[in-house]
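Student: Pasting the sequence and the predicted model now:
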Amino acid sequence: MKKVLAIILCTFAFSGNLIAQWQQSNGPYGGDIRALAVDTATNHLFAGLNHGGVYKSTDNGASWTMVNNGIEFNTVSTLAASDGKIFAGTYDNGVFISTDDGNSWTAINNGLTTYGKFVSSIVVYRDYIFAGTNDGVYFSSNNGSTWTSVNSGIPDNVLHVHSLLISGGILYASVAGGGINGGIYRSADNGRNWVEVNNGLSGNSLNVFSMATNGNMIFAATNGGIYTSTDNGGTWTEKSNLSTWSVAVNGSNIFAGTIGSGIYFSPDNGDTWTAVNDGIPAKYIGAFVISGNNIFAGTWDGGIFLSTNNGTNWTDANEGITGMAISSIVHSGDRIFAGGYGGVYTSTDQGNSWTIVNNGLLSTSVIPLAVSGSNIFAGTQNKGIFLSEDNGTSWTEVNNGLTSTDIRALNVKGDSILAGTNGGVFLSTDNGSNWVEKNNELSKVQVMSIATRDTCTFIGTTNGILLSTDNCNSWVDASGGLPSNTTVYAIVVSGDNVFAGTFGDGVYLSSNNGSSWTAVNNGLSDLQIMSLAVNEKGIFAGTYNGGVFVSTNNGSSWIAVNSGLLCKRVSSLMLGSNYVYAGTSAASVWTNDVGITGVREIKKSEISVFPNPAKETLFLRGIEPNAEISIYNIKGKLLFNKILTSNQVDISSLPRGLYAIKIVDKTGMRTGKFIKQ
């Protein structure tokens, strides 16, 4: 019994995090797709995402399910399937294998060096597996249980492998390193020895991102265009001059995924090309996979698209992929808007569903959003600011007077709109129709965040904080107490207090308009602050790897509020009337009802449960009628939720183990824990 009590006491912090449960919203759907593969044994599709792990489709892309057990939210840069085995190469955590259709993953890195765990390409040939890494090529003959470096003939200064290809039993590797584009190397003996095969490649075309084959013809997608070889790489011929990242071959039909220009199609092995972008708004194409008559294109800024007619038109195939990078969330009336690297999305049902609203946007890389009355402003990367007066149905460019169009922050105060850019601050007093530069020598910097209070305007930069007290006509340094060269991603105002979120140094507080700052990091396990939000109930901080933290005492202490939050990289926060919304860098939008129950209730006493341990029935003391009960396992997964009609709970179906319990009734929220025998 003493041992049981000790376990309960040691898990007190665990149950505290279950006060409020994060739920992933149904979108926005899509993501930054880095790899696609099909397992021909099952015809199941797999997609690898940037910071998003792996998704699987069993119905030709009609729907997708996250399959991250064991691989988590790694960046999956390459996928390969063979004989029921799926191999995933990640960017810094090596190679993973799944032998159960992606349902679970195991790391297989024995023999890989630190740089060898940065994996960009995997190919399977008979019983051999080859991995292209930042430390050259590795070879395995035992399904990845052990790896051996095979780089003889490849210079040490170009061991960064972009891609691998097997064609006619010959292995090809495209390499680079240290600013040098090394081109292509060939091995006829399973990687034991390599020779350079760059005749016809020069300049940008030596930067080869991917390769594909059709019979004796090899296609190389390069920064200088598409090149082909019909003599095992002996000579290369230019077929297109478009900067190309990915290439796929289906007979004589060739698909080229470009860097910024969408997809091009050739029906004649690359002799002629036509843009085929009907239905595919994304312009950066990271991967292809062909399954029967279906061609899937994975994009960096819009997810996956499907064509069944050789690219004549494309349809969205993202249902279930919640992998979008969300940089900003705002609300206007009963609508929520989310901006990110896919454009702007809106929801009218508290995030239960989302609709893309990009009509008129010249860039889908949206960083800040702001609301002024019924108007929505979207700041984009390198295309300036766009205005919507109809809830996102259409957008109009409003850049008159802007000399810097890389927009990092927007702030609305009354009739004034402030824009923070890579070139300082700009002000508009006519709804964005015109912008006036508001900079002195101090403020012509990269502005990351803006906040206002009374006559004070604070801007967070890549080197501290600047303050203006005269409508942005002049600026002074207000970084006293901040670490030098600190980047301030977020600033919020709460009464007389100003909070600054820095990247690497945590949260700082000023109670004197920025004259001095004090670190307030007690309880913060991640000091890389990406976002801040504040309301009357507390201050919320979104971090780079630690999820969400909340403080109810002006930053004197923080607690993690991460129960159920699978992706801990939180780039934006918005406090609605009913929910807290968290935009993540790789898992779209999450919601939490902590906004309803109130973070102050974190300190409420625990619910009394007995007996404890229990076998069949759990009894609860002191609950009100119609209380809501939720039971979670030790991993934070919600197992049980219902409205109680008595003080008894049947737990007979639960496995033996430790559980946390949450009760919500008219008195508020309480938590507890119990052991099922």
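Tutor: Here it is on my side, so go on. Numbers count the residues shown, from 1 in each chain.
Student: from here on, contacts and neighbour counts on C-alpha atoms
Tutor: Fine.
Student: show me the residues around the most centrally placed residue in the chain that make contact.
Tutor: With distances taken as CA atoms, centre = their mean, residue 586 lies nearest the centre of the chain, 1.8 Å away. Taking CA atoms under 8 Å, 6 or more residues apart in numbering, we find residue 586 in contact with 31-32, 50-52, 73, 322-326, 567, 569.
Student: ok, structure two:
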Amino acid sequence: MRGFKPDLHLFLPALALALAASPALAGVNWWTPVGPEGGTATSLVIDPATRILYAAANGSVFASSDGGTTWERRNRGLQDDVRRLAAASTPTPALYAASLREVYRSADGGASWTSTHVENLLLGGLDALAVDPSDSATILVGSLSRGEILRSTDGGANWSRVSQNLACGGIHSLQKGPEAATWYAGCASGQPTPFLKSTDAGATWTPAGSPLPQGGSHLQVVPDPGLGGVLYASAVLRWITRPEWAVYKTTDAGATWTFLTESSGPLVAGPAGQLFAGTLRSTDNGASWQPLGLPAAPGALAFDPAEPATYFAGLPAGIYRTTDDAATWSLHSRGLFATQVATLEIAPDSTLYAWVPGLGLRKKPAGATRWRRADNGLPLDAIAGTFPGPPALAIDPATPAHLFLGWSSGFARSADGGASWTTPGAADGPCLRIRELALDPRDPGRLYAAGWLFEASCLAPGRSCPVFFSEDGGASWTCAGDERLGYVTALVVDSSSQPSRLYATSLGEGLWTSADRGRTWRQLKGLRRFGDTLLTVTVDPRNPLQLYVGDLYGGLYKSTDRGATWAAFNRGLPRASVRNLLVDPQRPQTVYANSSGEGVYVSGNGGRTWFPLNGGLASSPGELLLDPRNPRKLYATTYRNGIYAHERR
């Protein structure tokens, strides 16, 4: 998230004084997380000395000092999204975190991080990280470049390239074997060499082993911690909607391989003959396998060195823990704000609905502290593969329990606030790739769906339709769009006129409006001199003559005559895509803008000047929404850390 500035600048001096007087109020003049909690961990490690559990989840580092029950984010000093973690305590405690381009070190349990500057030497992005458990100053990293391994023996102060240009592809895994000074590196390509081996603590490396019988890529090579010379390997055989692995075993240093099982997740070797592969577990070194008892394949697994029957697994809902050798599991995600929120809508009663990839649709009523499921009956797997974007959600303003959800090849509705869903059909079959859904406040029975039509066979030859409407809850649809609109990026219904007026922004075709509910459309050409690649449009709720639009290249423009003429209103805004615009309905001079990668900006004078409003915001937002009951309260979705709330006073 380079370029994002999580500092706090308020645009009114009086407001700045109020902030100084009461900075501790949660959510008041400061962004605070509200969930949903969870997020898949890509790496889990336990400090052997303190037994603190660390998780790298969706780019952030989290720590738990109570066995995974509660979590806190520890990102101070990190400049990139973290993917890998490693910890050792001998002779001194050290914690390492790797992003795609850098390795960071912490000597205080993750409270602060410093860069080791390995990026200055790297030829490719980092894909593997390991620390010598007997020497916390010895670190090894493997990159996506051909066979590149870098090594440091002083905690990252200095690095040397110890392997390069070997017939290995990128380095996908690094792990120390039970034999003294022996290390193994799994090759990403798997051909012609499945792994590299070092017998001098990683100082030099040589190709080793024969190719796996079925080939494959992204090899993990895992030594058995209790049996010298025994290795396990997993390789991705297929990657359709998700990777599928094959697991092998060798007892002769990789000369021959024995197939063990297929799996749906990463490979981990544990103590006393335990072997884990996706949702499967073996207690006899791979001779037989049983279900692990988890709802899905974990992204990471860790063992408690002091409690052999206790281990942890990272899944989209959070961290699962077992204390009885996988007989039972319990979910723990309190404080783990690491979800990606792709879609957010707020009902008139301030109930939040959030679409979270990997979790589905979640709901939090106003005043509630917990989120709950709201997706019973939805085809979650189909929605997960949406293109060109996340699913769109609309809420009936007259009947807030009526919800509508559209995605790339389908449409569903709920009459009970998400407790159950039905799928009456997609917009004109599977043709419309829905990006936007909007209800007409003057006529809530009229629902609009916008996006892009790919399959011409759905309509008459030579026709396409980027906007449809339905008057029967999505059971049937009628074209309401001019094919000249192209790919619609935003659709707004302005109910101040009778009938309601429509506005649609388009990639490459600018801004369009319809005064007759979509029967005819007119392009507002006053914007042409600024550009046609628009992402968002909003209407001043107090003055429908005033429009704001944001474009892909950092422009924000305002019209005071319903789109006939436009002026740039960019003073104080960074040159980054303007993804969302909001106007406070009670104080229309207050306008909010979401600048891609730069955060939230606010104007107190109708857009003439802008100031950042990012204090407490963990990562760059994806969407902004105002609470309909309290327009001073702002919600922001993030791609890394769930939803944040900010109440200005």
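Tutor: Received it, and whenever you're ready, just let me know what you need. What you are looking at is a predicted structure, and each value in this text was computed from that prediction instead of being measured.
Student: How alike are these chains, TM-score-wise?
Tutor: Put the two chains on top of each other and the TM-score (TM-score structural alignment, normalised by the length of the second structure) is 0.77; 568 aligned residues with a CA RMSD of 3.6 Å.
Student: circling back: turn the contacts of residue 586 of the first structure into TSV, including distance to residue 130 of the first structure and secondary structure.
Tutor: Shown next, in TSV, are the contacts of residue 586 of the first structure (distance: CA to CA, whole Å; DSSP: H, G, I helix; E, B strand; the rest coil):
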residue	distance to residue 130 of the first structure	secondary structure
31	27	strand
32	25	coil
50	22	coil
51	23	coil
52	24	coil
73	23	coil
322	30	strand
323	28	strand
324	30	coil
325	31	coil
326	35	strand
567	30	coil
569	32	coil
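Student: just those residues now: which is nearest residue 219 of the first structure?
Tutor: residue 32 (24.3 Å; CA to CA).
Student: burial count for the closest one?
Tutor: Other residues lying near residue 32 of the first structure total 29 when counted by other CA atoms under 10 Å.
Student: is it true that it touches residue 301?
Tutor: Yes - using CA atoms under 8 Å, residue 32 of the first structure is in contact with residue 301, at 5.6 Å.
Student: Quick check: the aligned residue for residue 74 of the second structure in the first structure?
Tutor: Counting by TM-score structural alignment, residue 74 of the second structure lines up with residue 67 in the first structure.
Student: same thing with residue 110 of the second structure?
Tutor: Using TM-score structural alignment, residue 110 of the second structure pairs with residue 102 in the first structure.
Student: Distance of the closest residue to that match other than its chain neighbours relative to residue 440 of the first structure?
Tutor: Computed as CA to CA, 6 or more residues apart in numbering, the closest residue to residue 102 of the first structure that is not its neighbour in sequence is residue 67, at 6.0 Å. From residue 67 of the first structure over to residue 440 of the first structure the distance is 51 Å, taken as CA to CA, to the nearest Å.
Student: between the two, who's got more neighbours?
Tutor: Between residue 67 of the first structure and residue 440, counted using other CA under 10 Å, residue 67 has the larger neighbour count: 20 against 15.
Student: Quick one: residues contacting the more buried one.
Tutor: Here residue 67 of the first structure is in contact with 53, 54, 55, 56, 102, 103, 104 (CA under 8 Å, 6+ apart).
Student: helix/strand/coil for the nearest residue to the last one once chain neighbours are set aside?
Tutor: If the residues on either side of it in the chain are set aside, residue 104 of the first structure comes closest to residue 69, at 4.9 Å by CA to CA, 6+ apart. Of the three states, residue 69 of the first structure takes coil according to DSSP: H, G, I helix; E, B strand; the rest coil.
Student: Residue 69 of the first structure: how many residues sit nearby?
Tutor: So residue 69 of the first structure, with other CA under 10 Å, has 15 neighbours.
Student: now residue 17 of the second structure
Tutor: 11.
Student: And residue 268 of the first structure, by the same measure?
Tutor: Residue 268 of the first structure has 12 nearby residues by other CA under 10 Å.
Student: From residue 250 of the first structure, how far out is it?
Tutor: Here residue 268 of the first structure is placed at a distance of 11 Å from residue 250 of the first structure (CA to CA).
Student: Same question for residue 414 of the first structure.
Tutor: 57 Å.
Student: Those two - which one has more neighbours?
Tutor: Taking other CA under 10 Å, residue 414 of the first structure and residue 250 do not tie; residue 250 has more neighbours (19 against 9).
Student: After the helix ranked longest in the second structure, heading C-terminal, what element do we hit next?
Tutor: The helix that spans the most residues within the second structure, counting by DSSP state H, is helix 13-21. Downstream of helix 13-21 of the second structure, the first helix or strand assigned by DSSP states H and E is strand 32-35.
Student: Understood, closing this out.
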